[in-house]
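Student: I'll drop the sequence and a predicted model, then ask my questions.
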Amino acid sequence: MEDEKRKLEKECCHMTNISYIVDGQEMAFDNYEKVEKIVHAALQNFHRDFKCQRCQEVKDDVDWNRDWFDLPDDVVLETVRLWRRFALQDPWDRHGNLKDYWRKVLEHEEMALLKIEERLDDAKYQNERWGKWLDLAIEGSSEKMRPPP
């Protein structure tokens, strides 16, 4: 289905200045919709609508334009893989809410300090920061990342 949609976009709109990225690690996992939302939020500053070169109008249909980002392919893939790795930690309960551990790790003051340094124009930096956070949270061995009592 996804390949058909991309093929139709390319044929209909004669889009030549885009590239399609294939992960190569496609796998089924629970909560993929949540991961997609997280990825889109992480990359929102790099999202681009596109002007159809044939129609000369911006496609407003969310299904047509929400996956276009002005970033190098490797950075987009790194973002997808980072948040898929997070999802594979089973961070949500059966109601779709973050489990206590993950909520506390996100709310910890150390995360707030890291956010001060956040550069909204640098997705690679963001991936590095969140990757370090995820590594520490998965290990669970860092006292810095443990929420205070």
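Tutor: On my side now, so go ahead.
Student: CA atoms for contacts and neighbours, from now on please.
Tutor: Noted.
Student: what about the strands in this structure?
Tutor: With DSSP state E as the criterion, the chain has no strands.
Student: longest helix anywhere in it?
Tutor: Criterion DSSP state H: the longest helix present in the chain is helix 123-139.
Student: separation between Arg129 and Glu33?
Tutor: From Arg129 across to Glu33, the span is 23 Å (C-alpha to C-alpha, to the nearest Å).
Student: er, Asp100 actually
Tutor: From Asp100 to Glu33 the distance is 21 Å (C-alpha to C-alpha).
Student: same check on Arg6?
Tutor: 19 Å.
Student: neighbour count for these two, which is higher?
Tutor: Each of Arg6 and Glu33 has its neighbours counted (other C-alpha atoms under 10 Å); Arg6 has more, 13 against 10.
Student: so who does the more buried one touch?
Tutor: Under the criterion of C-alpha atoms under 8 Å, 6 or more residues apart in numbering, Arg6 has no contact partners.
Student: do Val80 as well
Tutor: Val35, Glu36, Val39.
Student: and the gap between Ala87 and Glu109?
Tutor: If you go by C-alpha to C-alpha, the gap between Ala87 and Glu109 works out to 23 Å.
Student: take the one below as the second:
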Amino acid sequence: MEPVSTIVGSGTILSELGKQLSAQRTLHQQLKQLLTAPLDSQLKAAVLQHGNLNLFVASPVWASRFRYLLPQLRTQLRANGIDVKQVRTRILPNDSVKPRQKKRDRIVLSQEAGEQLRQSAEAIEDPSLREALLRISRHGMVNR
């Protein structure tokens, strides 16, 4: 079995991907040096393709802050020999941050209310309505 470094350096597609990855890392480091704190820590990745630079940040708030700096950043990049036609910000959410889910409030009934609903359900002829009331009535029982 060949070492990964041999496969990546062998002129294959993997070799091209390795070169692109290296160029992107270098660009990312150059951009971080041009940015001031705290913006430098919020830049997650940068991809330059055909003169279009995409800056990936963690949230829409940071994307907005970066947008204000784009004209100045474009000038700084050109001064450093990086020709950029267009710069855009993109959102790349952090994996550890989960979207907030709305907590569903649990229905809580007293035992008496649950018992009244159960008794009412027994007197109803419509089976679907009776079943729905019985289901609701169980929320008032301690042992379901």
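Tutor: Structure's in. What do you need? Here the structure is a predicted model, which is why all the values come from computation and not from measurement.
Student: TM-score for the pair, please.
Tutor: Here the TM-score for the pair of chains, by TM-score structural alignment, normalised by the length of structure 2, is 0.24; 55 aligned residues with a C-alpha RMSD of 4.4 Å.
Student: ok, the residue nearest to Glu36 of structure 1 when sequence neighbours are not counted to Arg103 of structure 1 distance?
Tutor: Once flanking residues are discounted, Glu36 of structure 1 sits nearest to Val80: 8.0 Å by C-alpha to C-alpha, 6 or more residues apart in numbering. Here Val80 of structure 1 is placed at a distance of 21 Å from Arg103 of structure 1 (C-alpha to C-alpha).
Student: pretty sure Gln86 of structure 2 is in contact with Leu55, am I right?
Tutor: No. Gln86 of structure 2 is beyond contact range of Leu55, at 10.8 Å (criterion: C-alpha atoms under 8 Å).
Student: neighbour count for these two, which is higher?
Tutor: Leu55 (22 against 14).
Student: so the more buried one touches Leu43, yeah?
Tutor: Yes. The pair Leu55 of structure 2 and Leu43 passes the contact test of C-alpha under 8 Å, sitting 6.9 Å apart.
Student: tell me the SS of Arg90 of structure 2?
Tutor: Local secondary structure at Arg90 of structure 2 is given as strand here, using DSSP: H, G, I helix; E, B strand; the rest coil.
Student: what strand or helix carries the spatially closest residue to it that is not a sequence neighbour?
Tutor: Distances taken as C-alpha to C-alpha, 6+ apart place Phe56 nearest to Arg90 of structure 2, at 4.7 Å, with adjacent residues excluded. Assigned by DSSP states H and E, Phe56 of structure 2 falls within strand 52-57.
Student: helix or strand right after that strand?
Tutor: Following strand 52-57 of structure 2 toward the C-terminus (DSSP H and E): helix 60-79.
Student: where's the nearest residue to Leu82 of structure 1 once chain neighbours are set aside relative to Cys13 of structure 1, distance?
Tutor: In space, and not counting its chain neighbours, Leu82 of structure 1 is closest to Gly131: 6.5 Å by C-alpha to C-alpha, 6+ apart. For Gly131 of structure 1, the distance to Cys13 of structure 1 equals 37 Å [C-alpha to C-alpha].
Student: again, but for His40 of structure 1
Tutor: 23 Å.
Student: go on, Leu77 of structure 1?
Tutor: 25 Å.
Student: Asp63 of structure 1 too?
Tutor: For Asp63 of structure 1, the distance to Cys13 of structure 1 - C-alpha to C-alpha - is 15 Å.
Student: cool, Leu136 of structure 1 as well?
Tutor: Taking C-alpha to C-alpha, one finds Leu136 of structure 1 at 45 Å from Cys13 of structure 1.
Student: kindly report the same for Thr79 of structure 1.
Tutor: The gap separating Thr79 of structure 1 from Cys13 of structure 1 is 27 Å, by C-alpha to C-alpha.
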